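> Could you look at this predicted model? Sequence included:
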Amino acid sequence: MKSFYKNITFLSLIFIALSLTQCNEVTKSCCEEILDFSYTNNDSLIEFNISEAQKCAKKYHKRPEFLQKISQIYYFDATNDYTSEQLISASKKLFLALDYINSYFSKIDIVKSYDYQYRGDIYERLGDIYKDINSLKSSAELYDKALSDYEAANDEEKILNILLKIGKLYQYNHIPNIAMIYFEMAEEQENIPNNIYRKIIDNKIITLYELNDYKSADSIFKNHFNIKNQDYDFHSAIGTKYFYERNYSMALPHLKYCFENGNMQEKLVFSEKLAETYFNLNDQKNEMLYIQYQAKNNSIEIRKTPIKLDLEKLYDTSYTIINYNYDKSDNKNNSLIIIILLTIILSIITIVVLYVIKSNNQYKEKIRNAEETISGNNDIIQSKDKIINDISQKLVSLETNESFDEAYQRFFDSAIHNKIKSSFEGINILTKNVQSYNKLALSTTEIQLLIKTFNKCFPKAISSIKKEFEITPSDIKFIILNFMNLNNVEIAVLLGLTYGAVNKRSNKIKNIFNTKDDLNIFLIDYIKSNF
């Protein structure tokens, strides 16, 4: 009789092994489909790959190459989806692509330049979407993240393009002082192609006129403009020049050219200038045409409000919840087989368990004794847990009573602070030879450790600054390094940037804080008052 039940148990184990093998083959085939993905795939194959990705077992998410490929699939699908009617769908896919590539980063030892460039592309596409719905803060933060990744990838072309894009974003939102910072940062880059340099100069001229700095704008206009190259940027700059000089008849043809050839955002900007131009020329008929255009555009923007609210909510949550559910419709036959096998196995196991319980009454007492022992041990464990929780609460209470000076000293005694400070001992770095000390640049891990250490010592500092000022994530590392009383040369070395770029960023942060004081002094006073 006992041998009979042993045989039944053995058969049940065989059934379990067969079912698990079949499930494993399904997930293996899914993973292989993902790893074979190429950007040349057509739309139907893209949808198939997304369907396969949802079926893959979570164990494959530990493989970096899988995470990288599935990120590319979602990114490629999102860029195909990019229309005004599908902004939410495209954004969700881009956030999924971002989640997967961030997981990929966390599982590899060395992040290559093309990996940074790819993640920068995701940030830039997301920034484009939030720019299209006139969400200045969200798009500026996403573009700034893209800029950081392009700088890490040392991609000169993309750095130039994103600096221009950020500058124009602030320009169209009537914040010319911030726009000028980004145009000047672009101008300081090396190996600038002629066509890009021309765009930088054109936008600087427009921004200077908007800042009422007519003298500087006229000087640049005379030195750099070539009337033979009458492209969109030429008409934009010269039209703006005549407009601010109140020479409306000369400005009119150039403003009309920009309105007729610009994108939706540019059309709105130039419709405002054209309405004012026709008003000053006493042409009420044409003035009303452009006023009506602005009213129509405002009506369109109002109708977009639900989409904008959904996208803003999506940005706040960062869409970190990823669905890995299987698509059962594609595997009806496999599911039916698995259900039948599991039913048989459970039936056999139930029979075996009942037999064992019936034939082993002598062990019941031992089981009861074991349960009593376990119960006693649980009481001991709970008692220890209570003691540990009490100690933890006391430690938290002690930390909250820490003074600013104590936290300040704890930060300056930290390992990462001492490492940074000691790296400059006995070294005299000039602004011209900053690039010669690239070995002193902080790694991504060290920057993250510095931010973590700062937040641990001053837990309210960054949240207070974000709440009161419009700062971007990449501004945080500049703020912390200035708090450490490092000069712009040392910061440039640590971040692997040019002295000019760091100087511009420091000026930008001063403008945001609205202070002319030394940043170190301002930050110490501010953080101390909000400690």
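Yep, it's here.

> contacts, neighbours, all on C-alpha from now
Noted.

> List the contacts of the helix or strand hosting E490.
Assigned by DSSP states H and E, E490 belongs to helix 488-495. Residues outside helix 488-495 that contact it (Cα atoms under 8 Å, 6 or more residues apart in numbering) are 424, 429-431, 434-435, 437-438, 440-442, 478, 481, 498-499, 501-503, 506.

> If you go by neighbour count, which of those are buried?
Neighbour-count burial (16 or more other Cα atoms under 10 Å) is assigned, among the contacts of helix 488-495, to 434-435, 441-442, 478, 481, 498-499, 501-503, 506.

> Below is structure B, check it against A:
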Amino acid sequence: MKRIFKNIIILSLIITAFNLLSCSDVSKSCCEEILNFSYTESDSIVNYNIDLAERCSEKYHKRPEFLQKISQIYYYDAINNYTSNEQSTVDLLQLTKKLYLALEYMNSYMSRIDVIKSYDYQFRGEIYERLGDIYNDINSLKPAAELYDKALSDYKSADSNEKYLNSLIKIGKLYQYNHIPNIAMIYFEMAEENKDIPHNIYRKIIDNKIVTLYELNDYKNADSIFKNHFNVKVQNHDYHSAVGTKYFYERNYKEALPHLKYCFENGNMQEKLIVSEKLAETYFNLDDHDNEMIYIQYQAKYNSIEIRRTPLKLDLEKLFDTYYTIVINDKTVDNNNNIATIVIILIISLIIISLITITFSKSKKKDQEKISTAQKTISANNEIIESKDKIINDISKKLTDIETNENYEEAYKRFVECDIITKIRSSFDGITIMTKNVQNHSKLQLSSKDTIALIKTFNNCFPKAIASMKNDFEGITPNDIKFIILNFINLNNAEIAVLLGLTYGAANKRSNKIKNIFNIKDDLNQFICSYIKSKF
């Protein structure tokens, strides 16, 4: 009987070891295939078992090139599916999650390398832009604006001029389609300020400026710019949109009609909806009620589609709001699973050792003592694990109590006397920043590390401020937050332009944009100080 039992134990150990070795071999093979994968060779991206590689190859996760490759695989898989056919609700959710995974792996890759190359910034910018496109397609303004703004920042870091300009135009159109022309104009003017603008992109900027100026009822400036657009060789969608809008607002409906029809026939869903409103009004004024009804019915059909897409829109917006929480939770679950696996292996090992000891040991008393010791160790470990949450909660409560006891004046003093603010102010010692020589002081521009330290310190001193701004004022972007914090410490626009790497004109436009968001005309610094104090 003892011999049979011994043979069973030995056989179980052999099977377990064989399975572990097989898993390691499969994982290693899979990871090496991922590292050697080339997109020019095959489109069969889904054939690679990424899940297996993630679970079994921690040593590969320490290699930046592996993280970069998985990010690329998720990205191109999502893009291929997104551009191939119209997506069902489930498919769109899945490919959005793939893009978020691509973003997470890319961020992890960039945090592990010493020097971030232009290509890395550009690739991450493309991930942000594709995510922004998805939220733009479902007409979700806030997520689309924030994602586009992050793409804009990465394209600027990559020194990719065309992508940077096209992103400015895309953000401007986003606000234009959502009937916020004053903010749309800010982005078009930011694009126009750049140097060495390719002709085709410059045309897009001007065409969209004309449309936006008419929407703002600034007919004088719109007509002045419009005169330069006659007899042009390339008459694309943006051109017809500008011409059609001009004639529409001049109530010259016969001239406007062919241009508006061109825009409707060649535009995307959002562009068709905007133009259909103008076409319906145009046909009404031309007493063509049959065609007027066609475009009214189109608007009704689009609204019906929007209503049916509401659950999808809510799911995607929830995914955007909880993205970082999801990533953290997933990592926690994975860690818990790893801990559980280790605990199970330890328990199995202890059981096997205990059984062998019971079977072959002559001293039952010693066996009992070993079992008792093992059980006490496991029990103590379990108690430690169970008390973890309680300890964390107690620490969090104490930290909260400490923060609560601090008043606004003390928090403000702590903020303005912190290391990063002291460093910023000292960098201007002995230097006078003139509006015309802003770009001569580019060496004073904040590094990514300093920017992160600035925002982190501000959050520590005023934990409710940024969240309150995002809730109270729609359209605030991360770049706006940086500008607001620097304005809060009473820096002028020229100094802020130097620190953020902007031109003086761009800094002024950013200031005006933020004033428009806050709906104020008075001193921006005074409003920001009052607002932060009220939310303390």
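Structure's in. What do you need? Bear in mind that the values here come from a model prediction, so they are computed numbers and not experimental data.

> Could you get me the TM-score between them?
Overlay of the two chains. TM-score (TM-score structural alignment, normalised by the length of the first structure): 0.86; 510 aligned residues with a Cα RMSD of 3.7 Å.

> coming back round to it: among the contacts of helix 488-495 of the first structure, name the ones in helices.
Members of these lying in helices (criterion: DSSP state H): 478, 481, 499, 501-503, 506.

> re earlier: if we only consider the buried ones among the contacts of helix 488-495 of the first structure, which is nearest to I337 of the first structure?
Of all those, L442 has the smallest distance to I337 of the first structure: 55.7 Å, by Cα to Cα.

> if I look at that closest one, how far off is T431 of the first structure?
18 Å (Cα to Cα, to the nearest Å).

> for L398 of the first structure, same thing?
For L398 of the first structure, the distance to T431 of the first structure - Cα to Cα - is 45 Å.

> repeat for E301 of the first structure
Taking Cα to Cα, one finds E301 of the first structure at 47 Å from T431 of the first structure.

> N226 of the first structure too?
34 Å.

> which one in the second structure is aligned with M288 of the first structure?
Counting by TM-score structural alignment, M288 of the first structure corresponds to M293 in the second structure.

> what about the nearest residue to its match once chain neighbours are set aside, which helix or strand?
Nearest-residue entry for M293 of the second structure: A280, 7.2 Å, with adjacent residues in sequence omitted and distances by Cα to Cα, 6 or more residues apart in numbering. Assigned by DSSP H and E, A280 of the second structure belongs to helix 269-285.

> just to revisit the earlier point, of the buried ones among the contacts of helix 488-495 of the first structure, just say which sits nearest to P176 of the first structure.
Proximity of those to P176 of the first structure (Cα to Cα) peaks at S506, which lies at 17.3 Å.

> In the second structure, what residue corresponds to the closest one?
By TM-score structural alignment, S506 of the first structure lines up with S511.

> for M185 of the first structure, same thing?
Under the alignment (TM-score structural alignment), M185 of the first structure pairs with M190 of the second structure.

> E474 of the second structure versus its match, what's the distance?
20 Å.

> who's more crowded, these two?
Ranked by neighbour count (other Cα atoms under 10 Å), M190 of the second structure and E474 place M190 first, with 20 against 13.

> I'd guessed that one sits against A506; true?
Yes. Judged on Cα atoms under 8 Å, M190 of the second structure makes contact with A506 at a distance of 6.3 Å.

> Report the aligned residue range of the first structure for stretch 139-153 of the second structure.
Residue span in the first structure matched to stretch 139-153 of the second structure, by TM-score structural alignment: 134-148.
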